[in-house]
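J.: Have a look; sequence and predicted model below, questions after that.
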Amino acid sequence: MSMWFAKLFELEIVLSNRRHFETEFPGQSFEVLIVGSAIFYSARTFKQIESEFYVHCMRADDLRSVLSAKETLPQSLQLIVVDQNFTEELLELGNDLTDTVGSAVIALAYRDGAKAREFLDRWQSQTSRSIGFLPMRISVEVWLSMLRLLLHSQYVFPEDLQPCPAKLANQINTRPAIPPVSSDEHIRRLTIREREVLELIVLGESNKRIASELAITEHTVKLHVHNLVKKMGVPNRTAAVGMYYQAAKQGSLV
């Protein structure tokens, strides 16, 4: 039996186990797929995730076996977490993975911040697809909180992935002075629909719920989120929520 076939066979076993899970817990419909070694992602970790979020966890040894099992992956796949050992594979197969997992959130689990920053630079240079990050060297409580955000399609950008102070200072010093723009001015740039989407994000609604509330597709929601984040000059929707609260605190929202 070849190594590739063995890995594909293992993933098929995982998918078979999912059917048993559905029988035992019929109300738990979301799926989480973790690509990484059992050394880092144990059965105990899976049970903790499943009990905390009422989801089902699966594991694959590498990305190629995930792509090979495309036809049997569940439609309810919500999140795919890829270990940092597969950064090169993720960069190489990113577009194929996007086609395979559809609207599921893709996130990189990392233990080395420098390696994750390097990956982020390369990822952003070759694709417009958003990607989340999940640091592994943090407390379990914080880790689960970040995982919860990813399950709600809220992309996480940890502090240790921000540009280093020296690099940031150099960028600031070489740029022409730009008058500061207040939070409310950023928000006033939004269209009515973008403002509606933002207000629902502030309430903690997922893309699926926002689509239902506004009678639009999830794809359209994602386009609105992309546009409003760009107009507000923030890196992600979480930062957009922070700017909204800042404007609300100043009493400048209209």
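T.: Received the coordinates, thanks. All figures in this text were calculated on a predicted structure; none of them were measured in a lab. Numbering: from 1, shown residues only.

J.: okay, CA-based contacts and neighbour counts for the rest of this
T.: Will do.

J.: number of nearby residues for Met232?
T.: 23 (other CA atoms under 10 Å).

J.: so it makes contact with His186?
T.: Yes: counting by CA atoms under 8 Å, Met232 touches His186, with 4.9 Å between them.

J.: in a strand, that's where Ala109 is, yeah?
T.: Yes: Ala109 sits within a strand when classified using DSSP: H, G, I helix; E, B strand; the rest coil.

J.: Okay, helices next: where are they in this protein?
T.: Remark: helices assigned in the chain by DSSP state H are 3-24, 43-53, 63-68, 87-101, 113-126, 140-151, 165-173, 183-188, 192-202, 207-214, 218-232, 237-249.

J.: Burial check on the residue nearest to Leu77 when sequence neighbours are not counted, number of neighbours?
T.: Sequence neighbours aside, Glu31 is the residue nearest to Leu77 in space, at 4.5 Å (criterion: CA to CA, 6 or more residues apart in numbering). Glu31 has 23 neighbouring residues, counting by other CA under 10 Å.

J.: Double-check Glu31 against Val81; I have them as touching.
T.: No: taking contacts as CA under 8 Å, Glu31 lies outside contact range of Val81: 11.2 Å.

J.: Show me the one of the helices of the chain that comes nearest Leu134.
T.: helix 140-151 (6.9 Å; CA to CA).

J.: Look up how far Ile49 lies from the residue nearest to Leu77.
T.: Going from Glu31 to Ile49 by CA to CA, to the nearest Å gives 11 Å.

J.: before we move on, back to that, would you mind measuring from the residue nearest to Leu77 to Glu213?
T.: When Glu31 is compared with Glu213 (using CA to CA), they lie 23 Å apart.

J.: what's the answer for Thr220, then?
T.: In terms of CA to CA, Thr220 sits 13 Å off from Glu213.

J.: Then Thr238?
T.: On the measure of CA to CA, Thr238 and Glu213 end up 20 Å apart.

J.: And for Val101?
T.: 24 Å.

J.: ditto for Ser145
T.: Counting by CA to CA - Ser145 and Glu213 are separated by 25 Å.

J.: And for the spatially closest residue to Arg148 that is not a sequence neighbour, the neighbour number?
T.: Excluding the flanking residues, the one nearest Arg148 by CA to CA, 6+ apart is Phe53, at 7.7 Å. For Phe53, the count of nearby residues is 14 (other CA under 10 Å).

J.: hold the first one in mind and look at this next one:
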Amino acid sequence: MIWLWSGAGRTAEDSLAQARRQAEEYAQRSDEYRARPARPLSVEEAQAKKVIVEAAGILAEAESDERFGQAASLYRQAVEIAPKYDAAWSGLGNAYFLQGLNLPLEGNSAKEKKLELYGRGKEACSKAQTLDPQSPAANLCLANLLLAEGEVKGVVASAWVLPEVFKLSDKVAAVDPYYDDGAIFRTFAVVLYIVPCWLARSFGFAPEIILPYLDKAIERAPDRFLNYSVRAGIYQKMGQKEKALDDLGYMLSHDPAALPEFQRENRMQQQKALRQWKDISGRDYPGR
């Protein structure tokens, strides 16, 4: 289990040391998992995988609801080609998640549309889980969908899904902890953005303990800006403004195209970093 709470009789320093050790163990586990030979695909799965690659390419650059919808349509084709291929189902769930996330959270109609997409995403991910209960993609996506649903419904709803989110994240950690460049650790950090610290702590979440895991994620994927953005948010929440500005400054001073498959995401994080920089410092970048 991810080490998030100091526990009775344990100092903060002891907990951080334990988290650092576990982050190293998790990195090794991910490397070992990825070194295993992939299972052979059936003829149908191989055909579906070609469609999945095309869908993933669209999803990586999608900025409009129409493009997200096109990606989801391709994933639905993949599901029709190979209905027992868990990657097709988890990909479909993720497409619905990102499409919903892209919609503005304003007005009842927008909220209803978001919840509808998140519901479809949960159905797809649940199907993927049925086919492979240990699927990192399915378990991660379902955790993200639960949090996203909670954000739409409000703080109380968010809090009640935390135990299930933690359970799903632990399933990912049991297989490939640094799947998607440490996504489960970003998922835990999102809790800070959705619920107050005191409420998160009541469910066993100690925000500062997530930092060693994010540190390791950044070490492993230094060009993935999203991890810097999440860590900056945690530092800001904890009142460590200079450290937050350091992470924001890194994103703003580096090339978003350094990681081609995440160019759009990196550009989006840079725009977010500009706003967050001014929010923290009271000045436009690079002023402090």
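T.: Ah, there it is. Treat the numbers as computed from the prediction; the structure is a model and nothing was measured.

J.: TM-score for this pair?
T.: Scored against TM-score structural alignment, normalised by the length of structure 1, the superposed chains reach a TM-score of 0.32; 148 aligned residues with a CA RMSD of 6.4 Å.

J.: quick revisit: look at Val101 and Glu213 of structure 1 and report which has more neighbours.
T.: Val101 (21 against 13).

J.: Without its sequence neighbours, what residue ends up closest to that one?
T.: In space, Val101 of structure 1 is closest to Leu77, 7.3 Å off (CA to CA, 6+ apart).

J.: Give me the distance between that neighbour and Leu151 of structure 1.
T.: For Leu77 of structure 1 relative to Leu151 of structure 1 (CA to CA), the value is 10 Å.

J.: now Leu214 of structure 1
T.: Counting by CA to CA, the gap from Leu214 of structure 1 to Leu151 of structure 1 is 21 Å.

J.: between the two, which one's more packed in?
T.: More crowded of Leu214 of structure 1 and Leu151, by other CA under 10 Å: Leu151, with 21 against 13.

J.: what sits against Phe166 of structure 2?
T.: Neighbour list for Phe166 of structure 2: 143, 188 [criterion: CA atoms under 8 Å, 6 or more residues apart in numbering].

J.: Specify the next element, helix or strand, located C-terminal of whichever helix or strand it is part of.
T.: For Phe166 of structure 2, the element it lies in under DSSP states H and E is helix 155-175. Where DSSP H and E defines the elements, the next helix or strand beyond helix 155-175 of structure 2 is helix 183-194.

J.: what inclination does that following helix have with respect to helix 155-175?
T.: Angle of helix 183-194 of structure 2 versus helix 155-175, following axes from the mean of the first three to the mean of the last three CA atoms, to 10 degrees, is 170 degrees.

J.: after helix 183-194 of structure 2 comes which helix or strand?
T.: Proceeding N to C from helix 183-194 of structure 2, the next assigned helix or strand is helix 197-202, under DSSP H and E.

J.: Which strands and helices lie in contact with that following helix?
T.: For helix 197-202 of structure 2, not one helix or strand is in contact under the criterion 3 or more CA pairs under 8 Å, 6 or more residues apart in numbering; DSSP states H and E.

J.: mind checking how far that helix is from the chain centre?
T.: Chain-centre distance of helix 197-202 of structure 2: 20 Å, with CA atoms, centre = their mean, to the nearest Å.

J.: Leu144 of structure 1: how many residues sit nearby?
T.: Residues lying near Leu144 of structure 1 (other CA under 10 Å) number 17.

J.: For it, which non-adjacent residue is spatially closest?
T.: Using CA to CA, 6+ apart, the nearest residue to Leu144 of structure 1 is Ile49, at 7.7 Å.

J.: The helix or strand Leu145 of structure 2 falls within versus helix 155-175: what angle between them?
T.: Assigning secondary structure by DSSP H and E places Leu145 of structure 2 in helix 136-153. For helix 136-153 of structure 2 against helix 155-175, the angle by the same axes, to 10 degrees is 170 degrees.

J.: Which residues outside helix 136-153 of structure 2 are in contact with it?
T.: By CA under 8 Å, 6+ apart, helix 136-153 of structure 2 touches 87, 90-91, 93-94, 97, 101, 105, 111, 114-115, 118, 121-122, 125-126, 128-129, 156-159, 161-162, 164-166, 168-169, 171-172, 175-176, 179, 183-184, 187, 191, 194.

J.: Could you pull up the contacting residues of the residue nearest the centre of structure 2?
T.: Geometric centre of structure 2, nearest residue: Ala183, 4.1 Å, by CA atoms, centre = their mean. Taking CA under 8 Å, 6+ apart, we find Ala183 of structure 2 in contact with Leu140.

J.: Please report how far it lies from Asn139 of structure 2.
T.: Taking CA to CA, one finds Ala183 of structure 2 at 11 Å from Asn139 of structure 2.

J.: Next: Gln77 of structure 2.
T.: Taking CA to CA as the measure, Gln77 of structure 2 falls 22 Å from Asn139 of structure 2.

J.: Looking at those two, which has the bigger crowd around it?
T.: Asn139 (26 against 18).

J.: So that one versus Gln276 of structure 2, what's the distance?
T.: From Asn139 of structure 2 over to Gln276 of structure 2 (counting by CA to CA), the distance is 30 Å.

J.: again, but for Arg120 of structure 2
T.: From Arg120 of structure 2 to Gln276 of structure 2 the distance is 32 Å (CA to CA).

J.: Likewise for Ala56 of structure 2?
T.: For Ala56 of structure 2 relative to Gln276 of structure 2 (CA to CA), the value is 29 Å.

J.: tell me the contacts of Ile81 of structure 2?
T.: 44-45, 47-48.

J.: Return the members of those classed as buried.
T.: Using 16 or more other CA atoms under 10 Å as the burial test, the contacts of Ile81 of structure 2 include 44-45, 48 as buried.

J.: Out of these, which is nearest to Tyr26 of structure 2?
T.: Glu45 (29.6 Å).

J.: Show me where structure 2 has its helices.
T.: Under DSSP H, structure 2 gives helices at 12-35, 43-61, 65-81, 86-102, 108-131, 136-153, 155-175, 183-194, 197-202, 211-220, 225-237, 241-252, 263-281.

J.: Tell me which of the ones you listed is the most buried.
T.: Highest mean neighbour count among these (mean count of other CA atoms under 10 Å): helix 86-102, with a mean of 27.
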